Every structure is written in structure tokens, then in C-alpha cells.
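1. what shape does this take:
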Amino acid sequence: MTSNEIRIDRRTAVVGAGAIAAAAALAGCSTYGNDSGAAAEVAPPADGPAGALAKTSDVPVGGGVIVGDTVITQPTAGTFVGLSATCTHAGCKVAKIADGTINCPCHGSRFGLDGSVSSGPAARPLPPKPVRVEGDSIVQG
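-> This is a model prediction of the structure:
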């Protein structure tokens, strides 16, 4: 063997190929659907009634926010909708609301502001969660 030849045994090749495949899979799953927009997650308001999730002013018309395990949208002015933040495809938490859709980062499912499926792989809508307006707050129930 000359100094320019490299010898690789079968074990080294299999281990190396497995490590490359695992790294590629992790990189692909962690970045699918990400874009540079801001996250929709907000903290519940410190002031307000018990069970307050957000202020009505926090929820843009034609958009929404994510508070814990609840998505709150405002499809039209003054109409607030509560939905589960758990994607119906594989149980991932939705991560962003942009351009009129609620977006799951795991496999790219998109839901309308009413929870309906806009694009899969999810086949079922986001389940509703009851919310109501009390003063300037949106509360559970």
C-alpha cells in the first residue's frame, strides 16, 4: 500500500454511513417549515380575570397567537376562536401563525384560522377549545 491509499474496513464504513444518515435525518426534521418570521407564542397577561389567556389587543385580525396548549385566532374583527395547539398529524405543537394559517413545524401541516386543514399531511382539523371575551381579555371556557 502506498502512502496515498486509505484502507477502510466494513465496520468503519457501516458506522460512518449510519452516523451520516442520522445527522441528515435530525437536520431535516429540525428545520422543516422554519422561516425567519417571529413566533406567535405569547405569555398570559399578568392582569385580568382568572383563566385569562391573552388580551384581545394581542390577537391580530386575520391572525392569532399561541398561549401554552391553546391557539387563539381572530378570523374577523371581534370573532375569537380557541383551538388545540397540538397538530392532528403526529402530535407536534404548532409553532407559528402567518399569512392566515396555523403552521406545524414537524411535517408542514397548515390549518386555517378556524382550525380546518389547509394542507397536509394532517387530515383532521385542530380540535376546538372554548374561549370567551371578558372585558379586554380572552379567557378559557
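2. rest of the way, CA atoms for contacts and neighbours
-> OK.
3. what about residue 18, which helix or strand?
-> Taking DSSP states H and E as the definition, one finds residue 18 inside helix 10-31.
4. who's in contact with that helix?
-> With contacts defined as CA atoms under 8 Å, 6 or more residues apart in numbering, helix 10-31 is touched by 105-107.
5. stretch 57-75 too?
-> Contacts to stretch 57-75, defined as CA under 8 Å, 6+ apart, come from residues 40-44, 53-54, 76-77, 80-86, 93, 95-101, 113-114, 129, 136.
6. here is a second sequence; please produce its structure as well for comparison:
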Amino acid sequence: MTTRATRRTVLLAPGAAALTVGCGAEDGGAGTPSDTAEGEGTPGQELLPVADVPVGGGRILGAEEIVVTQPEEGEFKAFSAVCTHQRCLVSDVSDGAINCPCHGSRFRVTDGSVERGPATRPLPEERITVDGNTIRRA
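-> Sure thing, here's the model as predicted:
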């Protein structure tokens, strides 16, 4: 008698776990953010002190997947920290740009627009408020 392979027997077969471990983001890159909503946070959530965001630069909040910038003194902006090219988390903010380590995309701290590709779309804006000396989600 021949045993026919079903979806259930294939999934339960030894080594099946090794086959599913490789499944992931489309780009297959390490360091990509999760596709869950856990990075969304709640309105009013405290993000960081105003003093932690340098003028002309910014700070990346990896757990929240947000980058907060201060293009000019007292002006704060926030963008998704997920690169629009292949969903890597941006790694640093320097020389007026938000930088992605995966393929070299650069985004302007003023508005999240693309300064250098391969990304072609800007970083989506995130809503924040300044409450005294604290930056919060709006």
C-alpha cells in the first residue's frame, strides 16, 4: 500500500522546520522590521526628550520604527524608520540625511524625501507632538 503525501504529512515531516525557517521578507535581508503592528504605538506615547534630537540631525527609535529629526532649532519632524526601497531599518542620521545601510538610500531630514536612491519614494511622515521637553506620538 502506498502512502500519499498530504499537506499535513509534509508539514509534519522531519526537516520541515528547516524549510520554513528561510521564509521571510521579500528582500530576504537581515535587520528588516516586522510586518506586525507592534511598532505603531499609541497616541500620547512618550518617544524621547527634545534635548536628545540634535539640530540638523535626528535620532532613530528602532523599537518604534520612527526617526525623529530637528531640521532647524525647535522644528521637529518624524518619519517611518523603514526604508521605502526594501524595508530595511535606517541606521543613522548625519549630514542632514537619514541613511539606510542596506543599499545606500538617503532621505532628507526636512521632509523625508529621497536625496539619493535606489529608493524612489519618501519616508512616510509620522505624527508627533512636542509636550514641554518631551516628544510624543500624536
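7. quick check: TM-score for this pair?
-> Once superposed, chain against chain, the TM-score is 0.66 (TM-score structural alignment, normalised by the length of the second structure); 94 aligned residues with a CA RMSD of 1.4 Å.
8. returning to that earlier point: and the helix holding residue 18 of the first structure, how far out from the chain middle?
-> For helix 10-31 of the first structure, the separation from the chain centroid amounts to 26 Å (computed by CA atoms, centre = their mean, to the nearest Å).
9. which one in the second structure is aligned with residue 87 of the first structure?
-> Here residue 87 of the first structure is matched to residue 83 in the second structure, going by TM-score structural alignment.
10. gap between its match and residue 67 of the second structure?
-> 11 Å (CA to CA, to the nearest Å).
11. ok so, going back, just checking, next helix/strand downstream of the helix holding residue 18 of the first structure?
-> Next along the chain from helix 10-31 of the first structure, counting by DSSP H and E, comes strand 52-55.
12. how close does that next one sit to the second structure?
-> Mean deviation of strand 52-55 of the first structure relative to the second structure after superposition (mean CA distance after the TM-score superposition for the first structure): 0.6 Å.
13. for that strand, the distance to its chain's centre please.
-> 19 Å.
14. which residues of the second structure does it align to?
-> Residue span in the second structure matched to strand 52-55 of the first structure, by TM-score structural alignment: 46-49.
15. next one: stretch 121-135 of the first structure
-> Using TM-score structural alignment, stretch 121-135 of the first structure pairs with 118-132 in the second structure.
16. likewise for stretch 96-107 of the first structure?
-> With TM-score structural alignment as the criterion, stretch 96-107 of the first structure aligns to 92-103.
17. who's in contact with that stretch?
-> With CA under 8 Å, 6+ apart as the test, stretch 92-103 of the second structure has contacts from 56-60, 71, 83, 88-91, 105-110, 112, 115, 118.
18. compute the first-to-last residue distance for it.
-> End-to-end distance (CA to CA), stretch 92-103 of the second structure: 14 Å.
19. dump the residue contacts of the residue positioned nearest the centre of the second structure.
-> The C-alpha lying nearest the average C-alpha coordinate of the second structure belongs to residue 82 (CA atoms, centre = their mean; 2.7 Å). Neighbouring residues of residue 82 of the second structure by CA under 8 Å, 6+ apart: 33, 65-66, 88-90, 123.
20. and the buried ones among the contacts of stretch 92-103 of the second structure, selectable in ChimeraX?
-> Typed into ChimeraX, the line below selects the buried ones among the contacts of stretch 92-103 of the second structure, using 16 or more other CA atoms under 10 Å:
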select :56,57,58,59,60,71,83,88,89,90,91,105,106,107,108,109,110,112,115
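21. wait, is residue 19 of the second structure part of a strand?
-> No - counting by DSSP: H, G, I helix; E, B strand; the rest coil, residue 19 of the second structure is not part of a strand but helix.
22. count the neighbours of it for me.
-> Around residue 19 of the second structure there are 10 other residues, counting by other CA atoms under 10 Å.
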